[in-house]
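Chemist: What follows is a protein structure lacking sequence information:
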């Protein structure tokens, strides 16, 4: 009888130890998940897209586009697309080229005209992606001073100036933990994705 009672106590103790061990494991795993999420949130990148048509410092009409990072951690820009009138352009330059008029059946002629416009007006352009931006950092990827009135280049500048309000910009970017999103501007929306394709 005494032996049975001791065995029962041993079983109860063993079950209690098992329950405590499982509970401790659950707490440890849960704490690990919470800490990981806190760490991810502490380096969350938040890219921004801004554009304007006036340089207040130099007091000249200058069309500019900027990409920035208002997040807590660095943002890894993988690609940037422009969407205008239902057409997606893989990067700023194809989008800018598309706004050159009069070459619907001559893509090469349109490309040459675009290059001539940018050369004649000393338009400054910089690559957008791939690019790594630190928190509170900002990079301009086009600076185009308004040409003289009545010139073909001025007409192109005006089209580009008007189109920036009618276009959507999509940016695929990742955090230092390789978490990736697609951001949409000017909607300021973002959707989580598995990865970004550099050559998309």
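Modeler: Structure received. Since we're looking at a predicted model, the values are computed, not measured.
Chemist: Please make it C-alpha for all contacts and neighbour counts, starting now.
Modeler: Noted.
Chemist: Show me where this structure has its helices.
Modeler: 2-42, 92-98, 107-120, 152-163 (DSSP state H).
Chemist: Who are the contact partners of residue 161?
Modeler: Each residue near residue 161 by Cα atoms under 8 Å, 6 or more residues apart in numbering is listed here: 53, 63.
Chemist: And the helices of the chain: which comes nearest residue 181?
Modeler: Minimum separation from residue 181 across these (Cα to Cα) falls at helix 2-42, 13.7 Å.
Chemist: can you tell which of the helices of the chain is closest to residue 73?
Modeler: helix 2-42 (7.0 Å).
Chemist: Now do the closest one: distance to the chain's middle.
Modeler: 43 Å (Cα atoms, centre = their mean, to the nearest Å).
Chemist: Of all residues in the chain, which one is nearest the centre?
Modeler: residue 171 (3.7 Å; Cα atoms, centre = their mean).
Chemist: could you give the angle of the strand ranked longest in the chain to helix 152-163?
Modeler: Longest strand of the chain, by residue count under DSSP state E: strand 75-84. Counting by axes from the mean of the first three to the mean of the last three Cα atoms, to 10 degrees, strand 75-84 points 110 degrees away from the direction of helix 152-163.
Chemist: also this one, for the comparison:
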């Protein structure tokens, strides 16, 4: 093999190596760019129970917030007892002292913007209508339940987050491949299970 052929072969090997390095750099830059894109829309969902009161109102409920930098697409919400889904919240609603007013918000399919909060369940009493002991007893019954939420980013990266009962914080979200959309919203279903606010009967007009 002449010197010319050796030079040509060396140049060909260098060209192959250069092409391989260029492909690797392009792949690595694409990977970094994708990571930056995902990081720019990374949602962090937290749900926790709350119990509060002021001079006029005593309250308890659940609060969901997104402390991330991208919208959280809520796909599934389950209430769990000892790790198993609960079919109905009626037994826990029965622990609420009478005389309350309730509000609720559906979560399934909701996009929670960064920095936003949603209260899927809230119960209020006039301050004089419920004692601290009654409210704490109701909160203790609800603290037996865990809340599990499956949510995704706009790039379809998904996580499961779990909250632990009324008045306690949730654990760190765990990544999952995908979220199965819930067929029903347990907080929408619970609206029909509340006892109405007790009022004095309206006298009949003769």
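Modeler: Alright, I've got the coordinates. Given the structure is predicted, the values throughout are model-derived calculations rather than measurements.
Chemist: Quick check: the aligned residue for the residue nearest to the centre of the first structure in the second structure?
Modeler: Residue 171 of the first structure maps onto residue 149 in the second structure, with residues paired by TM-score structural alignment.
Chemist: cool, residue 39 of the first structure as well?
Modeler: Using TM-score structural alignment, residue 39 of the first structure pairs with residue 37 in the second structure.
Chemist: So for the match of residue 171 of the first structure, what's the nearest residue that isn't a sequence neighbour?
Modeler: residue 77 (4.6 Å; Cα to Cα, 6 or more residues apart in numbering).
Chemist: when you align them, which residue in the first structure goes with the one you found?
Modeler: In the first structure, residue 77 of the second structure lands on residue 80 (TM-score structural alignment).
Chemist: can I assume residue 177 of the first structure is in contact with residue 40?
Modeler: Yes - applying Cα atoms under 8 Å as the test, residue 177 of the first structure and residue 40 come out as touching, 7.3 Å apart.
Chemist: so how many other residues sit close to residue 188 of the second structure?
Modeler: 16 (other Cα atoms under 10 Å).
Chemist: got it, and residue 140 of the first structure?
Modeler: 18.
Chemist: list the contacts for it?
Modeler: 64, 65, 66, 67, 125, 126.
Chemist: Now check the first structure for the residue matching residue 26 of the second structure.
Modeler: Aligned partner of residue 26 of the second structure by TM-score structural alignment: residue 28.
Chemist: That match: neighbouring residues, count only.
Modeler: 12.
Chemist: ok, now residue 181 of the second structure?
Modeler: Neighbour tally, residue 181 of the second structure, other Cα under 10 Å: 15.
Chemist: With the one 5 residues further on instead?
Modeler: One way to gauge burial is a neighbour count; for residue 186 of the second structure, by other Cα under 10 Å, it gives 21.
Chemist: likewise residue 101 of the first structure?
Modeler: 14.
Chemist: gap between residue 16 of the first structure and residue 182 of the first structure?
Modeler: 49 Å (Cα to Cα, to the nearest Å).
Chemist: Compare these two and say which is more crowded by neighbours.
Modeler: Neighbours were counted for residue 16 of the first structure and for residue 182 using other Cα under 10 Å; residue 182 has more, 19 against 12.
Chemist: Spatially, what comes nearest to residue 65 of the second structure if we skip its sequence neighbours?
Modeler: residue 117 (4.3 Å).
Chemist: wait, doesn't the one you found sit right on residue 67?
Modeler: No - look at residue 117 of the second structure against residue 67 with Cα under 8 Å: they stay out of range, at 9.1 Å.
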